[in-house]
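**Student:** Pasting the sequence and the predicted model now:
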Amino acid sequence: MTDHDRNTEGEPVVVRDRRRVDPVTGEVRTPAEEPSAGDAPAPAEEDVPVSETGLDPRVEELTAEVAERTADLQRVSAEYANYRRRVDRDRESVLVGARVQFVSELLTTLDDIDRAAAHGDLTGPFKSVADKIVAVAQKQGLEPFAADGDLFDPSLHEAVQHESGDVAGPSVAVVSSVLRRGYRIADRVLRPAMVTVVDQAVDPSAPDLVESPEQ
């Protein structure tokens, strides 16, 4: 007996029937099915945390960031709009100030032109020059005001004489004559008008006294 026979003597003998046809039933045998690669269980999906609102925290974070950036943009836009308005107001104020300074130097000349026109001396070449001076002043926005019959306004008129007259009952002060016209540019009064004032009776039943238009 060889060593090989002694080593295998105690091992059980295993007989494998590899016949494809079962000798008893006569049916064709099939090998046991093994799970294919396609039948492997799918990996478990990663759980995504959900906030109290039911949204993905990443979505909430991005939404909050967009809202913050939008608010910043709106604030910057509002600040820029305010800045532009301030710049425009300052520019307009500077321009009006320059016009006021320039036209103020012409007021005495305009007074001379008014006196010449009142005496009938505004004729010939002098009238042509006077018209050009008036046109230059008007181009700068200069407006004369005050006329007979205007309601007296202390912010626009300088009264050098006030006649009370014999008025019984309610009365109002009106301009009786204009001694020197007033001038303004936009809402700036360069010089009040020099006028005389007289009291005028007012109808008590009238709710308001209509102011006559300024000329």
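**Tutor:** Nice, thanks for sending it over. Numbers count the residues shown, from 1 in each chain.
**Student:** okay, CA-based contacts and neighbour counts for the rest of this
**Tutor:** Fine.
**Student:** part of a strand, is Val59?
**Tutor:** No. If the criterion is DSSP: H, G, I helix; E, B strand; the rest coil, then Val59 is helix and not within a strand.
**Student:** Distance check, it against Asp47.
**Tutor:** 16 Å (CA to CA, to the nearest Å).
**Student:** tell me, what residue is most central in this structure?
**Tutor:** Ala81 (5.2 Å; CA atoms, centre = their mean).
**Student:** any chance you could map the helices in the chain?
**Tutor:** 3-8, 57-104, 107-118, 124-139 (DSSP state H).
**Student:** Val59 and Asp47 - which one has more neighbours?
**Tutor:** Remark: of Val59 and Asp47, Val59 carries more neighbours, 10 against 6, as counted by other CA atoms under 10 Å.
**Student:** And here is the other one:
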Amino acid sequence: MSEEKKNENMNADQAKNTCGCAKDGACAQNNEKELSGEQPELCEKEACCKKQEHCEKNENEKGEKCEKKKKLFAEIDELKKEAEENKRKWYAVTAEYENYRRRTEKQSATRYADGRNDVVAELFPVGDNLERALASCADEQTKKGLEMVLKSFEKVLTDEGIETIDPTGKPFSADEAEAIMAVPAENGEESGTVKQVYLKGYKKAGKVLRYAQVIVIS
């Protein structure tokens, strides 16, 4: 086959492989460049296809990024909810512990105070006996000694914040006294008034440690 025939066949094959672009001049130039070993330029249709492929690739990448962002934001929202729930639980536990601590401290203080009061209450009969002994004592020296002991006893009670309940001449109150006897009124005495205290009562900070035993006018 002659060289001229080969060139014609090659040109025919190149024509078949062209993209069908309307601009035949550009395709012909590309064919000539391919024959000469140069890099051919893209025809209009090929450029359009390349651009479309690039756009589709970008759209796919954008879609993947968008899905990743949505998933990431969803995870962040879930973590925020979990953090808020943990914070709420922490506040609840802290408040409960603080209430427990205060309640325990108050109970401990109350038990301690009650324990001291119980110990001091054991001394009340000692004071009663000292007063009876002082009232019946005829010896002056002995009487002075009893008075000194009784004053020391009363000082102990005062230092502990304990007050004496002595409602003589006052209206009877069951909150601080027990009526052990009722006597008729004499010389215009008012009914319901305490005439005499048979046994002293004691209280501390408003709490009665021992009720006074009294005689009431009926």
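**Tutor:** Thanks, I have the structure now. A quick note: this is a predicted structure, and the numbers were derived from the prediction, not measured.
**Student:** that older thread, select, out of the helices of structure 1, the one closest to Met194 of structure 1.
**Tutor:** Met194 of structure 1 lies closest to helix 107-118 among those, at 11.9 Å (CA to CA).
**Student:** To what extent is the nearest residue to Val214 of structure 2 once chain neighbours are set aside buried, counted in neighbours?
**Tutor:** Spatial nearest neighbour of Val214 of structure 2, chain neighbours left out: Val197 (4.4 Å); criterion: CA to CA, 6 or more residues apart in numbering. When counting by other CA under 10 Å, one arrives at 21 neighbours for Val197 of structure 2.
**Student:** Looking for the alignment partner of Val197 of structure 2 in structure 1.
**Tutor:** Using TM-score structural alignment as the criterion, the counterpart of Val197 of structure 2 in structure 1 is Val178.
**Student:** residues contacting its match?
**Tutor:** By CA atoms under 8 Å, 6 or more residues apart in numbering, the contact set of Val178 of structure 1 is Ala146, Ala147, Asp148, Ala193, Met194, Val195, Thr196.
**Student:** Tabulate the helices of structure 1 (a markdown table), appending distance to Ser155 of structure 1.
**Tutor:** A markdown table is the format used below for those (distance: least, CA to CA, whole Å):
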| stretch | distance to Ser155 of structure 1 |
| --- | --- |
| helix 3-8 | 135 |
| helix 57-104 | 18 |
| helix 107-118 | 19 |
| helix 124-139 | 22 |
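**Student:** which stretch among those comes nearest Gly165 of structure 1?
**Tutor:** helix 107-118 (27.9 Å).
**Student:** mean shift of the closest one relative to structure 2?
**Tutor:** On superposition with structure 2, the mean distance recorded for helix 107-118 of structure 1 (mean CA distance after the TM-score superposition for structure 1) is 3.7 Å.
**Student:** what's the angle from that helix to helix 57-104?
**Tutor:** If you take axes from the mean of the first three to the mean of the last three CA atoms, to 10 degrees, helix 107-118 of structure 1 sits at 50 degrees to helix 57-104.
**Student:** Quick check: buried residues in helix 107-118 of structure 1?
**Tutor:** Leu107, Leu110, Ile113, Asp114, Ala116 (16 or more other CA atoms under 10 Å).
**Student:** before we move on, the earlier item: in strands, which of the contacts of Val178 of structure 1 fall?
**Tutor:** Counted as lying in strands by DSSP state E, out of these, are Ala193, Met194, Val195, Thr196.
**Student:** Number of residues surrounding the equivalent of the last one over in structure 2?
**Tutor:** For Thr196 of structure 1, the equivalent position in structure 2 is taken to be Ile215, counting by TM-score structural alignment. Burial of Ile215 of structure 2, expressed as a neighbour count using other CA under 10 Å, amounts to 23.
**Student:** Also Tyr202 of structure 2?
**Tutor:** Counted with other CA under 10 Å, Tyr202 of structure 2 comes out at 21.
**Student:** got it, and Gly192 of structure 2?
**Tutor:** Gly192 of structure 2: 18 neighbours (other CA under 10 Å).
**Student:** With Phe152 of structure 1 instead?
**Tutor:** 22.
**Student:** same deal with Ala146 of structure 1?
**Tutor:** Neighbour tally, Ala146 of structure 1, other CA under 10 Å: 26.
**Student:** To which residue of structure 2 is it aligned?
**Tutor:** Ala146 of structure 1 maps onto Asp166 in structure 2, by TM-score structural alignment.
**Student:** Hmm, Lys200 and its match touching each other?
**Tutor:** Yes. Assessed by CA atoms under 8 Å, Asp166 of structure 2 is found in contact with Lys200 at 6.3 Å.
**Student:** Kind regards, and thank you for your time.
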